[in-house]
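Trainee: The following block contains a protein sequence and its predicted model.
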Amino acid sequence: MRARVSLQIEASYSEPTRSANQVLRLTPRPFDGLHVLDWFVGVEPVATLRRSEDGFGNIVHSCSHAGPLEKIVITAEGLVETQDVAGVARGLNEKQPLDLFLRPHEDAEEIAAFAAKELGGEKDRLSRLHLLMAALHEKLNHAPSDAAPRPVADVFADGEGSAREIAQVLVAAMRAQDIPARFVSGLLLDGAEGAAFHAWAEAYIDDIGWIGFDAALGFCPRDTHLRLAHGVGFFGAAPRRAAISGYAEEKVEKRLTISAARQASWQIQQ
């Protein structure tokens, strides 16, 4: 799929704020299922964007604004080509040991018990992961939202959550089965999501590598999933984190426009 993506995030303040600092993970990294043809990240008022890589290899832009500020507008846009690789994320130049992604979630006892019950005697790791994804897709109603996720125990007990929250629950269930798992933030290119951002989990399987599982939608990531960042949890992969100086309240509006098309088979034959 070839897609033109335009994302705008507007943060406005109830009163002028003295300063603002932002960390943005809004730039996709190329891998075997993604080719980035063109990509741009910008901010208004204009500020110096410092590009770097974090400890997970995610592309990060950071900037600071001196006030008084009434609003900040962030733009991320570009052209990408995606392929359906059945959720397998190869070619990301991994930087962290697998043990890091076995860190258990707090208050996840009920999730662990649920996972053990749903898996029964299934031994094959890939089959177990598909069973977990399907079970949580059935149990947790998907309620799109861009808010930061609640604790996994609260989401599990409520029976409903955003894609971010459901991804966190799936990560907790995978780790409860001693399977390395991580959180992935991204966008959907088919316009099916009610929120600007989407999220899913990835698990590690020997001889295959990292594979994505989207319990919010009930299937592995496809060419409609645009991967932005990954981390141990949401806050290590959050598309935007900000800190302001002062007492102003922040109101955030997001606008996402996608123009996408799949190539005909004769166009992609070699």
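Mentor: Sure thing, it's come through.
Trainee: use CA for all of it now, contacts and neighbours both
Mentor: OK.
Trainee: The spatially closest residue to Ala3 that is not a sequence neighbour - how many residues pack around it?
Mentor: Take Ala3 and drop its neighbours on the chain: the residue closest to it by CA to CA, 6 or more residues apart in numbering is Ala260, 4.1 Å away. Ala260: 18 surrounding residues under other CA atoms under 10 Å.
Trainee: Just confirm Ala260 is within a strand.
Mentor: Yes - using DSSP: H, G, I helix; E, B strand; the rest coil, the assignment for Ala260 is a strand.
Trainee: That one and Leu188: what is the separation?
Mentor: Counting by CA to CA, to the nearest Å, the gap between Ala260 and Leu188 amounts to 11 Å.
Trainee: likewise Val5?
Mentor: 10 Å.
Trainee: Those two: which is more packed in?
Mentor: Between Val5 and Leu188, Leu188 has the larger neighbour count (other CA under 10 Å), namely 22 against 19.
Trainee: I'd assumed Leu228 was in contact with that one.
Mentor: No - contact criterion CA atoms under 8 Å: Leu188 and Leu228 do not qualify, at 10.8 Å.
Trainee: Show me what the strand ranked longest in the chain is packed up against.
Mentor: Using DSSP state E, we find that the single longest strand of the chain is strand 2-27. Other helices and strands packing on strand 2-27, by 3 or more CA pairs under 8 Å, 6 or more residues apart in numbering; DSSP states H and E, are strand 34-44, strand 59-82, strand 225-231, strand 240-245, strand 250-261.
Trainee: ok, structure two:
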Amino acid sequence: MRKLQAAAMANLENPLKAVEFTAQNTFDKSVRFIRSSAALLLEFDPHARSFTPDEPRLTPSGLLIEDESENLLLHSSNYAHPVWTRGSCRLEVDTGQKASEVMKLIIDPNQNDYLYQTVSVIPNRSYTFSFFARSSFDTSIFLAIRDEVNASFIDKDVVYKPQSKGFTRVVHTFDTPKTCDSIRVYPTRFNSSSAELYLQHLQLEVGRRPSSPIATGGSSVVRAQEAIKIVPPSGAIGCGLTVDGKILVKPIGRHKKEVVISRGINGYLKSVVFV
């Protein structure tokens, strides 16, 4: 592997074949992209572009490739729906939000201001709760995770400070206790000051990292595993992948007819070079 890595690094400037991924290019006949589900890509706050199954998410940063993930929260951007339990915080619609109606919560500092959804989970498992937030005021907001089975908080009064000039992604990772199979996730709970809070793309996923937004309605939604398949040039022994500015080396057999690049990328693939 070390010899392969050295050879790959030495021949990156003069590879047997190079494939670049940008927002403008199209795949040549040797490259095939696979994803059996639709997907989203944030283009500007807080709105996302939809991609059909097998449509690659090409950006100036490269081709986004992610592992399969499921958003367990329902109605991920519609917290007016009854699946979200809301305290005394008021709900309004702001029609001035970039060609789309965006809901906002009017929060007054009292003990009944909260928003949560109850979700079934697997005990003793890592989860990541994430969402995009913006506030009209410069204030601190509290999120929380509650264990419904043991009637106790896994995490409480976790502070985040949304900005007023754009949406910020809030990410919180936690572990469920051994006997916990149901939780509440609160994007806001019992704040100490007033706020006008905008929330979008609320998401709960298994694992310790967030993925791109997965929109849901009345049921959870799975974004399928993404992959590309490339026909290597004759004589290639490996390939170098540039992902988020880092170079990864992948060995391949000399007579392999197709190279699959898939699991574990979770980032923007800028180029593939064969050596």
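Mentor: Structure's in. What do you need? Everything numeric here is computed off the predicted structure, so don't read it as measured data.
Trainee: And the TM-score between them?
Mentor: TM-score of the superposed chains, computed with TM-score structural alignment, normalised by the length of structure 1, equals 0.29; 126 aligned residues with a CA RMSD of 5.5 Å.
Trainee: would you turn the helices and strands packed on strand 2-27 of structure 1 into TSV with distance to Glu110 of structure 1?
Mentor: Conversion of the helices and strands packed on strand 2-27 of structure 1 to TSV gives the following (distance: least, CA to CA, whole Å):
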stretch	distance to Glu110 of structure 1
strand 34-44	36
strand 59-82	35
strand 225-231	23
strand 240-245	30
strand 250-261	34
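Trainee: most tightly surrounded among the ones you listed?
Mentor: strand 225-231 (a mean of 24; mean count of other CA atoms under 10 Å).
Trainee: Report the inter-axis angle for that strand versus strand 59-82.
Mentor: Angle, strand 225-231 of structure 1 to strand 59-82, by axes from the mean of the first three to the mean of the last three CA atoms, to 10 degrees: 150 degrees.
Trainee: Which element is encountered next along the chain beyond the host helix or strand of Asp155 of structure 2?
Mentor: Assigned by DSSP states H and E, Asp155 of structure 2 belongs to strand 152-160. Per DSSP H and E, the first helix or strand lying C-terminal to strand 152-160 of structure 2 is strand 168-175.
Trainee: buried sites along the helix or strand harbouring Tyr204 of structure 1?
Mentor: In this assignment (DSSP H and E), Tyr204 of structure 1 forms part of strand 198-205. By neighbour count on 16 or more other CA atoms under 10 Å, the buried set for strand 198-205 of structure 1 is His198, Ala199, Trp200, Ala201, Glu202, Ala203, Tyr204.
Trainee: Let me see the contact set for Val80 of structure 1.
Mentor: Each residue near Val80 of structure 1 by CA atoms under 8 Å, 6 or more residues apart in numbering is listed here: Arg2, Ala3, Arg4, Val5, Leu34, His35, Val36, Leu37, Asp38.
Trainee: I'd like those residues written out as JSON lines, with distance to Arg25 of structure 1 added.
Mentor: As requested, these are exported to JSON lines (distance: CA to CA, whole Å):
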{"residue": "Arg2", "distance to Arg25 of structure 1": "21"}
{"residue": "Ala3", "distance to Arg25 of structure 1": "19"}
{"residue": "Arg4", "distance to Arg25 of structure 1": "18"}
{"residue": "Val5", "distance to Arg25 of structure 1": "15"}
{"residue": "Leu34", "distance to Arg25 of structure 1": "17"}
{"residue": "His35", "distance to Arg25 of structure 1": "17"}
{"residue": "Val36", "distance to Arg25 of structure 1": "15"}
{"residue": "Leu37", "distance to Arg25 of structure 1": "18"}
{"residue": "Asp38", "distance to Arg25 of structure 1": "16"}
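Trainee: Just name the closest of those to Glu70 of structure 1, please.
Mentor: Of all those, Val5 has the smallest distance to Glu70 of structure 1: 26.6 Å, by CA to CA.
Trainee: Enumerate every residue touching that closest one.
Mentor: Ala76, Glu77, Gly78, Leu79, Val80, Leu256, Thr257, Ile258, Ser259.
Trainee: one more time with 7 Å, if that's ok
Mentor: Residues in contact with Val5 of structure 1 (CA atoms under 7 Å, 6 or more residues apart in numbering) are Glu77, Gly78, Leu79, Thr257, Ile258, Ser259.
Trainee: from these, which is closest to Ser245 of structure 1?
Mentor: Glu77 (28.3 Å).
Trainee: The closest residue to that closest one other than its chain neighbours and Leu256 of structure 1: what is the separation?
Mentor: Distances taken as CA to CA, 6+ apart place Ser6 nearest to Glu77 of structure 1, at 4.3 Å, with adjacent residues excluded. From Ser6 of structure 1 across to Leu256 of structure 1, the span is 6 Å (CA to CA).
Trainee: From Leu126 of structure 1, how far off is the closest residue to His35 of structure 1 other than its chain neighbours?
Mentor: Once flanking residues are discounted, His35 of structure 1 sits nearest to Glu81: 5.1 Å by CA to CA, 6+ apart. Between Glu81 of structure 1 and Leu126 of structure 1 the distance is 27 Å, computed by CA to CA.
Trainee: ok, back up a step: the buried residues of strand 198-205 of structure 1: which two are farthest apart?
Mentor: Going by CA to CA, the pair spanning the buried residues of strand 198-205 of structure 1 furthest: His198 and Tyr204, at 20.5 Å.
Trainee: which residues in structure 2 form helices?
Mentor: 2-10 (DSSP state H).
Trainee: dump the residue contacts of Leu143 of structure 2.
Mentor: Per CA under 7 Å, 6+ apart, neighbours of Leu143 of structure 2: Lys156, Asp157, Val158, Val159, Tyr186, Pro187, Thr188, Arg189.
Trainee: next one: Leu131 of structure 1
Mentor: Per CA under 7 Å, 6+ apart, neighbours of Leu131 of structure 1: Leu119.
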